[in-house]
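Student: got a predicted structure plus its sequence, pasted below:
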Amino acid sequence: MSDVVDDDLYRRTKALLEPGDIELAGAIVHTDLTGQEDLEMHELTVELNEVIAAHAGKGETYIYAGNDDTDFSSNQFQGLTVEDDAFVWECQQLLRNGTFDIVFYYEADVDQEALVADVRDRGYEVTSVVLEDGDVATDA
């Protein structure tokens, strides 16, 4: 955990990966985007959708904003397959200390190191989040 930028956010993200219906991994993308930069946040989410979708290998995806779904919150999005609306990823855009961090979750069968490296190669600071054997989070 030596490359963690925000220990609290890392811990909370890791807690959300706890075993459920599917095994998840995650990435926290740290930005310098402020709450006034909605268009740039949208563009970044689209760009990262392409990275995660490529690593997930599930085909073409689109971004679902959930504006018509009461189960979604503001700044929550999903990447779904065009073919059958299957889950590829979900993210939360969190405004913390004046700038956004984007927390992504996706199925853990991706090559996590390669995905994180691709995000870094695009110039973004990213923290990899995976559950390790014996991890048990106590709160989210």
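Tutor: In hand now; what should we look at? Residues are numbered from 1 along each chain as shown.

Student: contacts, neighbours, all on C-alpha from now
Tutor: OK.

Student: what helix or strand is the residue nearest in space to the middle of the chain on?
Tutor: By C-alpha atoms, centre = their mean, the chain has its centre lying nearest to Phe104, at 0.7 Å. If you go by DSSP states H and E, Phe104 is part of strand 99-107.

Student: buried set for the helix or strand hosting Leu39?
Tutor: In the assignment (DSSP H and E), Leu39 maps to helix 38-56. Using 16 or more other C-alpha atoms under 10 Å as the test for burial, helix 38-56 gives 41, 44-45, 48-53, 55-56.

Student: this protein: helices as residue ranges?
Tutor: Counting by DSSP state H, the chain has these helices, from start to end: 7-16, 38-56, 112-121.

Student: got TSV for these, with distance to Cys91 too?
Tutor: Below are those laid out as TSV (distance: least, C-alpha to C-alpha, whole Å):
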stretch	distance to Cys91
helix 7-16	11
helix 38-56	9
helix 112-121	15
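
Student: out of those helices, the one nearest Glu23 is which?
Tutor: Closest to Glu23 of these, according to C-alpha to C-alpha: helix 7-16, at 10.8 Å.

Student: separation between the residue nearest to the centre of the chain and Phe87?
Tutor: Counting by C-alpha to C-alpha, to the nearest Å, the gap between Phe104 and Phe87 amounts to 12 Å.

Student: equivalent analysis for Asp6, please.
Tutor: In this view, Asp6 and Phe87 are 27 Å apart by C-alpha to C-alpha.

Student: ditto for Leu24
Tutor: From Leu24 to Phe87 the distance is 12 Å (C-alpha to C-alpha).

Student: ok, structure two:
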Amino acid sequence: MSDTLDSDLYQRTKALLEPGEIELVGLIVHTNLTSDQDLEMHELTVDMNEIIADHTHKGETYIYAGNDDTDFASNQFHGLTVDDEEFVWECQQLLREGTFDLVFYYEATADHEEIIDAVEELGHTVTAVP
């Protein structure tokens, strides 16, 4: 990926984390997954749900795809708690130069460094967004 696209994606991700109701941090997972690798993309999203849920200590979570919500974009997902549908994370899967980058953001109270380490252990390059 070119430095310009990488910088642009970083800046856009950082803008998503601007102060709101809750303080957020994020990360960009750079993959080699192409648009015909739907199953692998789904598996990575499930893995990320588990990693982020483990390090936010919010309990059991599920992935909400927003298929029934006109405010959702395609390739946008939420991790929500099973008990009360509390926000845990949001993800956008972005196709850039033929492969996907996954942008995740979640509450700053999560163990950000441990999440990054766990994702890198899966074999992916990660850009942290404070």
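Tutor: Looks like it came in fine. Being a predicted model, the structure only gives us computed values, none of them experimental.

Student: residue contacts, the closest residue to the residue nearest to the centre of structure 1 other than its chain neighbours?
Tutor: Among residues not flanking Phe104 of structure 1 along the chain, Cys91 sits closest, at 4.3 Å (C-alpha to C-alpha, 6 or more residues apart in numbering). By C-alpha atoms under 8 Å, 6 or more residues apart in numbering, the contact set of Cys91 of structure 1 is 76-78, 102-105.

Student: now for Leu24 and Phe87 of structure 1: what residues contact both?
Tutor: Residues touching both Leu24 of structure 1 and Phe87 (C-alpha under 8 Å, 6+ apart): there are none.

Student: more neighbours: these two, which one.
Tutor: Comparing Leu24 of structure 1 with Phe87 by other C-alpha atoms under 10 Å, the one with more neighbours is Leu24, at 22 against 14.

Student: hmm, Tyr105 and that one touching each other?
Tutor: Yes - when contacts are counted by C-alpha atoms under 8 Å, Leu24 of structure 1 is listed as touching Tyr105 (6.3 Å).

Student: which residues do these two both contact?
Tutor: With C-alpha under 8 Å, 6+ apart, Leu24 of structure 1 and Tyr105 have common neighbours Leu17.

Student: tell me the spacing between Arg11 of structure 1 and Leu115 of structure 1.
Tutor: Plainly put, Arg11 of structure 1 is 20 Å away from Leu115 of structure 1 if you go by C-alpha to C-alpha.

Student: these two: who's more crowded?
Tutor: Leu115 (20 against 16).

Student: from memory Ala128 of structure 2 sits against Ile28, does it?
Tutor: Yes - using C-alpha under 8 Å, Ala128 of structure 2 makes contact with Ile28 at a distance of 6.5 Å.

Student: and the two? Which one has more around it.
Tutor: Using other C-alpha under 10 Å, the more surrounded residue of Ala128 of structure 2 and Ile28 is Ile28, with 24 against 19.

Student: dump the residue contacts of the more buried one.
Tutor: By C-alpha under 8 Å, 6+ apart, Ile28 of structure 2 lies in contact with 10, 101-104, 126-129.

Student: got it, and Glu40 of structure 2?
Tutor: Leu33.

Student: try 10 Å
Tutor: 33-34, 46 (C-alpha atoms under 10 Å, 6 or more residues apart in numbering).

Student: next one: Trp89 of structure 2
Tutor: By C-alpha under 10 Å, 6+ apart, the residues touching Trp89 of structure 2 are 24-26, 48-49, 52-53, 56, 61, 63, 77-81, 104-107.

Student: repeat that with 8 Å
Tutor: Listed by C-alpha under 8 Å, 6+ apart, the contact set of Trp89 of structure 2 reads 49, 52, 78-80, 104-107.
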